[in-house]
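In: here is a sequence with its predicted model. Questions after.
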Amino acid sequence: MSVKPPDRVRMTGISKRYGPIQTLADVSLRLAPGEVLGLVGDNGAGKSTLSKVLSGAVVPDAGTIEIDGQDVRFASPADARAAHVEMVYQDLSLCDTVDVAGNIFLGREPVKRLAGVRLLDKRRMHADAKAMLEKLGIVIADTRLKVENLSGGQRQSIAIGRAASFEPKVLIMDEPTAALAVAEVEAVLDLVRAVSARGVSVILITHRLQDLFLVCDRIQVMYEGRNVAERRIEDTDVEEVVNLIVGRKFAARSARRSPAEAGADA
């Protein structure tokens, strides 16, 4: 009898409060190896805070995290990275005045020794960067190009390529297709597919709901810091997802209407 492998990620009872504001309240999340999970919700739903907990940027007040069945505690992004959890933020965190290879290896630059002195190994860095990008199907004419000279889609691809090139188990993407042209969106979604096909578990945070149905296996909906629904992507549609995201808000507004307002619609 085969034994089911543990979830790649299991977050249980995650809570976070900032003063009087409860940002996360007893939130859970699970993610299988190679699965693409769409994490959605209105502004202020807690998506970014939850992802920052998993990436080590926010320390929760309560709750547990497991990676491949092992309990982990992240006090910083470096701790998460050591556990092979990477995050691509919406602002990309790229250095515009640095070239493509330099951005990919930022903080992890290869070095060589010359007469006992440690020097940046630029030749190896550019060769390795080119190989990493080609492996992911990312087309960049020259790794010596400054990032400031690239298109929005290329910049997004570089940010994802950097995160995906160092053997992550989990890759979190925050609004990777925001403000991109249609062709650039397709290229980024192809990259999501390529990464997950290599067994990397992906969390996709997006307001572009149509993207969910192109790359995700499952969605999780959050509302005011809580889980409200999970759906397999084949068991739902855009209309239901919209209702899950905003339905409770609209219901609350409707409940507050006066009898006169209700009668006016009759």
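Out: Cool, the structure landed.
In: hey, let's count contacts and neighbours off CA atoms from now on
Out: OK.
In: show me the strands in the stretch 51-200 of the chain, by range?
Out: For the stretch 51-200 of the chain, strands defined by DSSP state E, counting those that start in this stretch occupy the ranges 62-67, 70-72, 85-88, 111-114, 117-120, 170-174.
In: who's in contact with the fourth one?
Out: If I follow you right, that is strand 111-114. 118-121 (C-alpha atoms under 8 Å, 6 or more residues apart in numbering).
In: likewise the fifth one?
Out: By C-alpha under 8 Å, 6+ apart, the list of residues contacting strand 117-120 from outside reads 109-113.
In: now do the last one
Out: With contacts defined as C-alpha under 8 Å, 6+ apart, strand 170-174 is touched by 8, 48, 51, 55, 84-90, 163-164, 200-206.
In: check contacts around the closest residue to M222 other than its chain neighbours.
Out: Sequence neighbours aside, G41 is the residue nearest to M222 in space, at 5.0 Å (criterion: C-alpha to C-alpha, 6 or more residues apart in numbering). Counting by C-alpha under 8 Å, 6+ apart, G41 touches 47, 207, 221-223, 245.
In: how close does G41 sit to I21?
Out: Relative to I21, G41 is positioned 18 Å away (C-alpha to C-alpha, to the nearest Å).
In: now do V238
Out: 30 Å.
In: okay, those two: which has more neighbours?
Out: V238 (13 against 9; other C-alpha atoms under 10 Å).
In: okay, pairing it with this:
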Amino acid sequence: MSKRTPMIEMRHVSKHFGSVIALSDISMAVCSGEVMCLLGDNGAGKSTLIKTLSGVHRPTDGQMLLNGEEVSFKSPAYALDAGIATVFQDLAMIPLMSITRNFFMGREPTTGWGLFKRIDWKRADRIAMQEMSKIGIDVRDPSQPVGTLSGGERQCVAIARAVYFGAKVLILDEPTSALGVKQASVVLRYIAKARADGLAVIFITHNVHHAYPVADAFTLLKRGGSLGSFRKEDISREEVLNMMAGGAELESLDAELAEFQHTDQEDQRSARPEAAPQNQASSV
């Protein structure tokens, strides 16, 4: 059986900002119908990697390949045209505008020709409702402000928008970070659906408990470098947590804290005044 060509791949990618090394020798590959979870703590380089994939930054070194062909994006618009859609944490939505307006955001369907060309709002509303219903969200009125939706539902609008407009690669930047358990489950279900529809999904998060149920593979980042990529069947949830938390560092910290506690107890004992001897009763 021949090996599948990854839909998106990074080979030894580095990104420098002057003397600052934001990314160093990052390699990973995601095939269609897979979810790659990109894990790392704050400052690990996740944001820089997202922006490099989505065309905001150009790599200083290394190669990026889309469906086996090397690519170099001049801007996010070029990446979007190539099928790489990124849903950032701010969602790029206008809360006071309707669900339909936010769904299309300048790409509304039109009707008529020439001077009589106009937006077909009936068709736009129908498409927005259909796409939302596919993910289990019942929109009663597509003209309602998107700000009236829950956080999880707004995430799903942004994801459904990217999928509808032909995304081949879906990059999600911390989509569940500010959500409760119920809302996060809505987003995770839709990530699983995007995978079933054949998209290559890159799910950026620092929450292993959200990542593990939907992931097919993991890439772990630390201080701009990669700790490696692992298939889900090759690594347990506890191992992922241990690598993210820095198991060796935590053990060293526990040893140091135990030593400090021991020293502090010794200091407290030595600082206690010795009990004065009892006065002997004087003889008469």
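Out: Okay, I see it. Since we're looking at a predicted model, the values are computed, not measured.
In: mind checking the TM-score on these two?
Out: Once superposed, the chains reach a TM-score of 0.90 (TM-score structural alignment, normalised by the length of the first structure), with 264 aligned residues with a C-alpha RMSD of 2.5 Å.
In: in three-state terms, label the residue nearest the centre of the second structure for me.
Out: The second structure has I204 as the residue nearest its centroid, 1.7 Å off, counting by C-alpha atoms, centre = their mean. At I204 of the second structure the chain is in strand, as set by DSSP: H, G, I helix; E, B strand; the rest coil.
In: OK, contacts around it?
Out: By C-alpha under 8 Å, 6+ apart, the neighbours of I204 of the second structure are 37-39, 46, 171-175.
In: in JSON lines: the contacts of G41 of the first structure, plus secondary structure, distance to L29 of the first structure and neighbour count.
Out: Below are those laid out as JSON lines (DSSP: H, G, I helix; E, B strand; the rest coil; distance: C-alpha to C-alpha, whole Å; neighbours: other C-alpha atoms under 10 Å):
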{"residue": "K47", "secondary structure": "helix", "distance to L29 of the first structure": "11", "neighbour count": "25"}
{"residue": "H207", "secondary structure": "coil", "distance to L29 of the first structure": "19", "neighbour count": "18"}
{"residue": "V221", "secondary structure": "strand", "distance to L29 of the first structure": "11", "neighbour count": "21"}
{"residue": "M222", "secondary structure": "strand", "distance to L29 of the first structure": "11", "neighbour count": "24"}
{"residue": "Y223", "secondary structure": "strand", "distance to L29 of the first structure": "14", "neighbour count": "22"}
{"residue": "I245", "secondary structure": "helix", "distance to L29 of the first structure": "17", "neighbour count": "21"}
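In: quick one: which of those is nearest G63 of the first structure?
Out: Among the contacts of G41 of the first structure, K47 lies closest to G63 of the first structure (C-alpha to C-alpha), at 15.9 Å.
In: correct me, but that closest one touches L29?
Out: No. Contact criterion C-alpha atoms under 8 Å: K47 of the first structure and L29 do not qualify, at 11.0 Å.
In: ok, P145 of the second structure - contacts?
Out: 95-99.
In: let me fix that, I meant to ask about S24 of the second structure.
Out: In this structure, S24 of the second structure makes contact with 12-15, 224-226, judged by C-alpha under 8 Å, 6+ apart.
In: related to what we said a few turns ago, alignment lookup: the residue nearest to the centre of the second structure to the first structure.
Out: Aligned by TM-score structural alignment, I204 of the second structure pairs with I205 of the first structure.
In: ok, and the closest non-adjacent residue to S93 of the first structure?
Out: Here the residue nearest S93 of the first structure, using C-alpha to C-alpha, 6+ apart, is A159, at 7.7 Å.
In: hang on, isn't that neighbour packed against G102?
Out: No. Contact criterion C-alpha under 8 Å: A159 of the first structure and G102 do not qualify, at 11.7 Å.
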